[in-house]
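[1] what follows is a predicted structure for the sequence shown.
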Amino acid sequence: MFATCVDDVRTTVACRLLIVSDILLYREGVARALEQAGGFVVAGTRDGRVAALAPGALASGEPYDVVLLDVSRPDALALAATLRAHAPGVPVVGFGVGGGESEALACIEAGLVGFVGREATIEELAATVRRAVAGEVRCSPRLVARLCERVATLSHAHPPANDAPLTQREGQVAELIAQGLSNKEIALALGIGPATVKNHVHNILEKLHVARRGAIGVRL
């Protein structure tokens, strides 16, 4: 059961959190601060680098209601998409997001249901988590306008009917990208050269009609 809290309305059920970040200090600091804020129980913390290599581990262990993801880590949005695939129905909230609109749109495209910037306070993060659990997302009017433009653009986009499917190798590369691996790590895993991986990534982006690596996991 989720702990819903919007503004000053609180329930007696604590919201169980999983915190994912590469930096131990961030994980411990955010965990302690949110527990002190009240209404939250940290069910676990994970190193984002380990989670990217073994995302299934995030879906095991003690159950949790919300994942807090450090979005400042490389390929964090790809990890968010992979996490949603392994733990469907669990909302993902990002922290450490850059201040630009493009970063906010990228978070939304990756499936985050809430996010706060690098200058946000613990109180703002707690409020964002509570709103996300309640099914609400707080956006600026300008960002809402950009989202409307994006939806309108997508609704008028008609990819060619004869799009070529991913080859077996491209599918392998795409799966590893969705797990957050870099081109160098993919090359080592598949025994191919980095330049070959780069070519595969270019073909995958074209075939899936996406512009960012972080969106590949969403389209698989």
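    Yep, that arrived.
[2] when you work out contacts or count neighbours from here on, use the C-alpha atoms and nothing else.
    Fine.
[3] now the residue lying closest to L208 once chain neighbours are set aside: how far from L205?
    Excluding its sequence neighbours, the residue lying closest to L208 (Cα to Cα, 6 or more residues apart in numbering) is R219, at 6.8 Å. From R219 across to L205, the span is 10 Å (Cα to Cα, to the nearest Å).
[4] the structure to be compared is supplied as follows:
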Amino acid sequence: MKQPFRVIIVDDHDHAREAIREIVGSYENFVIVGEATNGEEAIFLTEELMPDIILMDINMPHMDGLSATKIIKTKYPYIKVIIVTVSDEVTNLFEAIKKGAQGYLLKNINPTAWYEYLQAIADDEIPMSEELAFKLLQEFTSQKEKQMTKNPLSKREQEVLELVAKGHTNKQISVDLSISEHTVKNHLKNIMHKLHLENRVQITRYAYEKGWVE
């Protein structure tokens, strides 16, 4: 049997941690291995427990979640960090992405939606919602000028990138392009290697920023 994904919860509010604990604790393939109340504790626990996923609040005393995320991702890039917050401010969203976060969950969304999202994160298939893709588009088309950079991607990689930027999953991309999911994953690895990126959110951000996707 496959080992469950190990999760750390980071939030300075007892009720928030309890609510997250109840949601995530009900999933068989996820196990909560630790809880922290601020960014400093999160870094310490990460080094001690080496989790697979960290559910990170933003606003906390001593050290906020974004600062902790940057430190953790610098030291342990393979650990997935999901920002969990009540705020959907674009500023927070983009700061989280810049610090290396793989995902962004709102505390007030339906708890039943958490499992699908967490599983996608755990499977290295970070879901990109239409709302997030729209915010990304708004953010980068509002810039005065787009920096045009020579595209190092192959034609097929460009096709995959465009579908990722539209929020398609690996399965959807494999159907659209008539290729296997394994091939899609390989193309994504090549894209991230060529562009020096880490995840789908950063791929989408980069694509719009460089003007490769309209």
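    That came through fine. Source: prediction; values computed, not measured.
[5] what does V137 of structure 1 align to in structure 2?
    By TM-score structural alignment, V137 of structure 1 lines up with P127 in structure 2.
[6] thought that match was touching L118?
    No. Counting by Cα atoms under 8 Å, P127 of structure 2 does not reach L118; the two are 9.4 Å apart.
[7] could you look up the SS state of the residue nearest the centre of structure 1?
    Nearest to the mean C-alpha position of structure 1, by Cα atoms, centre = their mean, lies A80 at 2.6 Å. Recorded secondary structure, A80 of structure 1: helix (DSSP: H, G, I helix; E, B strand; the rest coil).
[8] confirm Y115 of structure 2 sits in a helix?
    Yes. Using three-state DSSP, the assignment for Y115 of structure 2 is a helix.
[9] contact partners for it?
    Y115 of structure 2 is in contact with V24, Y27, counting by Cα atoms under 8 Å, 6 or more residues apart in numbering.
[10] ok, it to I173 of structure 2 distance?
    For Y115 of structure 2, the distance to I173 of structure 2 - Cα to Cα - is 22 Å.
[11] same question, N92 of structure 2
    Distance of N92 of structure 2 to I173 of structure 2, computed by Cα to Cα: 29 Å.
[12] next, the buried residues of the longest helix seen in structure 2.
    Ranked by residue count and defined by DSSP state H, the top helix of structure 2 is helix 181-195. Neighbour counts over helix 181-195 of structure 2 (16 or more other Cα atoms under 10 Å) mark E181, V184, K185, H187, L188, K189, I191, M192, L195 as buried.
[13] show me where structure 1 has strands.
    5-6, 9-10, 15-20, 40-46, 66-70, 92-97, 114-117 (DSSP state E).
[14] A120 of structure 2: neighbouring residues, count only.
    Neighbour count of A120 of structure 2, defined by other Cα atoms under 10 Å: 15.
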